[in-house]
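# Have a look at this prediction, sequence included:
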Amino acid sequence: MTDFVGRLRLGVNIDHVATLRNARGGMVPEPLRAARIAEAAGADGITAHLREDRRHIGDADIEALAASLSVPLNLEMAATAEMQAIALRHRPHAVCIVPEKREERTTEGGLEVAQDENRLAHFIAPLRDAGCRVSIFIAADQRQIEAAHRICAAVVELHTGAYCDAHDEGRLAERDAELARLREMSAFAHSLGLEVHPGHGLNYDTVQPDAAFPEIVEINIGHYLVGEAIFVGLDASIREMRRLMDAARA
């Protein structure tokens, strides 16, 4: 079983630096530069989602990040043969398996592990053998957590989108119910020996309740930090998130 950790790790997702670059084409803004700023600002890792349609992060970005980072790289990807081959070539510190649909703007929900257990177990086995810590992005649901444990994932990332949406839209009773469910399922996943990360839609207003859960080891945040950076700079946006997380854990 993973021991409780005092300092919460912050992973910074740089996908939407690439989104901005790709909106016009060319080389700027450069995701690798953003990753280096994030490192200096206190990020404990960098997350990048290589989608099948390459809508933001591209193959060259993964190449540059894998070769240059001094903090761990977390590669988010779909459970496809193409993505498995890329991960096995670069062997990032961590691989997070996520559901992916071409038409979605962002990842809309957790992976259905319980109904696809056999395929996913065989899919992640070579990644584990290559030394990657395998994370599964799932709903905060006992059935999915148990399935992730059975296929020998090391980490579950619990989808926080419903909690964040309820907060942002002022549906406070629903927000509190979602937060209670996240709290209960974080404790359950930890009891199985899984490392627990929450993620999706978290911002300055919603991060602290999750960060206060003693079972939580790492939080990965991207879109909000990149958006806030337009107004205050990427260094400042990350440092403020780091401050709020530390305060919640203290």
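Yep, that arrived.
# hey, let's count contacts and neighbours off CA atoms from now on
Will do.
# got a list of what the nearest residue to residue 207 once chain neighbours are set aside touches?
Excluding its sequence neighbours, the residue lying closest to residue 207 (CA to CA, 6 or more residues apart in numbering) is residue 245, at 7.0 Å. By CA atoms under 8 Å, 6 or more residues apart in numbering, the contact set of residue 245 is 8, 207-208, 211-212.
# And the helices in this structure?
Along the chain, counting by DSSP state H, helices occupy 15-24, 31-41, 59-68, 81-90, 117-129, 142-150, 161-168, 172-191, 207-211, 223-232, 234-249.
# Serialize these to JSON lines and add fields for distance to residue 197.
Shown next, in JSON lines, are those (distance: least, CA to CA, whole Å):
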{"stretch": "helix 15-24", "distance to residue 197": "18"}
{"stretch": "helix 31-41", "distance to residue 197": "19"}
{"stretch": "helix 59-68", "distance to residue 197": "22"}
{"stretch": "helix 81-90", "distance to residue 197": "21"}
{"stretch": "helix 117-129", "distance to residue 197": "18"}
{"stretch": "helix 142-150", "distance to residue 197": "12"}
{"stretch": "helix 161-168", "distance to residue 197": "13"}
{"stretch": "helix 172-191", "distance to residue 197": "8"}
{"stretch": "helix 207-211", "distance to residue 197": "9"}
{"stretch": "helix 223-232", "distance to residue 197": "17"}
{"stretch": "helix 234-249", "distance to residue 197": "13"}
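# mind listing what the closest residue to residue 229 other than its chain neighbours touches?
Sequence neighbours aside, residue 237 is the residue nearest to residue 229 in space, at 5.7 Å (criterion: CA to CA, 6+ apart). By CA under 8 Å, 6+ apart, the contact set of residue 237 is 225-226, 228-229.
# Equivalent analysis for residue 43, please.
9-12, 238, 242.
# Ok, residue 111 next?
By CA under 8 Å, 6+ apart, residue 111 lies in contact with 97-99, 136-139.
# Check it against this one:
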Amino acid sequence: MTKLSVNINKIATLRNSRGGDVPNLVQVAKDVQRFGGQGITVHPRPDERHIRYQDVFDLKSVVSTEFNIEGNPVQKFMDLVLKVKPEQVTLVPDAEEAITSNAGWDTIKHRDYLKEIISEFKSNGIRTSIFVDPDPEMVKGAVETGTDRIELYTEEYARQFAKGNKDGVKPYKLCAETAIDLGLGINAGHDLSLSNVEYFQKNVPGLLEVSIGHALIAESLYQGMEYVINQYLSLLRS
């Protein structure tokens, strides 16, 4: 089945809004795993507006599944990842002022830059993934960087699916087929939800992992986190 990694950034946002330690991020990570989640994803940003750098160190000791750290590989981020040594690092080209990730890498333009960074992470035993738009040329460029996986940026798929246009999955299917031919692993994330993840999973071959945060947390407010996580796991079983 496709694995579910739960992004807990929104839990940190809620905690930070009151300045205390409620909800407790470490306890939430433990609960996500107890409920069946197969990974924990965090995306620390330089301003620490949700996940704090200290959170990443605190979580390392309790994540018994897969720890995935996302972010723009500025030096502070690289230093953090190399100290924590998660199972996976996902490189995302987000600007500091961006509310959320909104584009994938130009893997052709930034090939040499990515190649150098990826080489350092891989030499430290950390699996690498890079965030890419659903463009086969970007997938082809990704293989030249030496990355282990790509993460398909799924916002456009989610937008089209919400309009009833199921053909919106076709570029992702093509990219996945390209990635398989090139020997790249395939992850996906951004705006995936209970309403659209099953169709995506069934139509995108070789999908190893999805990272879901915003929708999952919002759905959990109404239905409960344990129930929602198990709904995702049921939908992701192939």
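Arrived safely, thanks for sending. Please read all numbers here as calculations on a predicted model, not as lab measurements.
# tm score of chain vs chain?
Laid over one another, the chains give 0.96 as their TM-score (TM-score structural alignment, normalised by the length of structure 2), with 237 aligned residues with a CA RMSD of 1.2 Å.
# circling back: please identify the residue in structure 2 that aligns with the residue nearest to residue 207 of structure 1.
Here residue 245 of structure 1 is matched to residue 236 in structure 2, going by TM-score structural alignment.
# Which of the contacts of residue 237 of structure 1 are conserved in structure 2?
Contacts conserved in structure 2 for the contacts of residue 237 of structure 1, using both residues aligned by TM-score structural alignment, their matches' CA atoms under 8 Å: 225, 228-229.
# Aligned counterpart of residue 71 of structure 1 in structure 2, please.
In structure 2, residue 71 of structure 1 lines up with residue 65, judged by TM-score structural alignment.
# Report the spatially nearest residue to its match, omitting neighbours in sequence.
residue 39 (5.2 Å).
# any idea how far the one you found is from residue 121 of structure 2?
19 Å (CA to CA, to the nearest Å).
# These two: who's more crowded?
residue 39 (23 against 19; other CA atoms under 10 Å).
# And the nearest residue to residue 239 of structure 1 once chain neighbours are set aside, how close does it get to residue 67 of structure 1?
Among residues not flanking residue 239 of structure 1 along the chain, residue 41 sits closest, at 5.7 Å (CA to CA, 6+ apart). Separation of residue 41 of structure 1 from residue 67 of structure 1 (CA to CA): 20 Å.
# Tell me which of those two has more neighbours.
More crowded of residue 41 of structure 1 and residue 67, by other CA under 10 Å: residue 41, with 17 against 11.
# Let me know whether the more buried one touches residue 240 as I believe.
No: Residue 41 of structure 1 is beyond contact range of residue 240, at 9.5 Å (criterion: CA atoms under 8 Å).
# OK, contacts around the residue positioned nearest the centre of structure 2?
Taking CA atoms, centre = their mean, the centroid of structure 2 lies closest to residue 211, which sits 4.1 Å from it. By CA under 8 Å, 6+ apart, the residues touching residue 211 of structure 2 are 4-7, 41, 187-190.
# Look up the closest residue to the alignment partner in structure 1 of it, ignoring the ones flanking it.
Alignment note (TM-score structural alignment): residue 211 of structure 2 maps to residue 220 of structure 1. Counting by CA to CA, 6+ apart, residue 220 of structure 1 lies nearest to residue 11, which is 4.3 Å off, once chain neighbours are set aside.
# Next: residue 140 of structure 1.
Ranked by CA to CA, 6+ apart and with sequence neighbours excluded, the top spatial neighbour of residue 140 of structure 1 is residue 158, at 5.3 Å.
# how many other residues sit next to the counterpart of that neighbour in structure 2?
In structure 2, residue 158 of structure 1 lines up with residue 152, judged by TM-score structural alignment. Per other CA under 10 Å, the neighbour tally for residue 152 of structure 2 reads 25.
# Please look at residue 152 of structure 2 and residue 136 and confirm they touch.
No: if you go by CA under 8 Å, residue 152 of structure 2 and residue 136 don't touch, sitting 10.8 Å apart.
# Grab the nearest non-local neighbour of the aligned residue in structure 2 for residue 131 of structure 1.
Aligning on TM-score structural alignment places residue 131 of structure 1 opposite residue 125 in structure 2. Among residues not flanking residue 125 of structure 2 along the chain, residue 85 sits closest, at 7.7 Å (CA to CA, 6+ apart).
# Now do the same contact list for the aligned residue in structure 1 for that neighbour.
Under the alignment (TM-score structural alignment), residue 85 of structure 2 pairs with residue 91 in structure 1. Contacts for residue 91 of structure 1 (CA under 8 Å, 6+ apart) come out as 127, 130-132.
# Mind telling me what the residue nearest to residue 220 of structure 1 corresponds to in structure 2?
Using TM-score structural alignment, residue 11 of structure 1 lines up with residue 5 in structure 2.
# since we're on that match, how many residues are nearby?
Around residue 5 of structure 2 there are 26 other residues, counting by other CA under 10 Å.
# correct me, but it touches residue 216?
No: Residue 5 of structure 2 lies out of contact with residue 216 (CA under 8 Å); the separation is 10.7 Å.
# Could you check how far residue 61 of structure 2 is from residue 130 of structure 2?
Residue 61 of structure 2 sits 25 Å away from residue 130 of structure 2, going by CA to CA.
# ignore the last one, residue 19 of structure 2
33 Å.
# If you count surrounding residues, which of the two has more?
Neighbours per residue, other CA under 10 Å: of residue 19 of structure 2 and residue 130, the larger number sits with residue 130, 28 against 9.
# I'd guessed the more buried one sits against residue 147; true?
Yes: with contacts counted by CA under 8 Å, residue 130 of structure 2 reaches residue 147, the gap being 7.1 Å.
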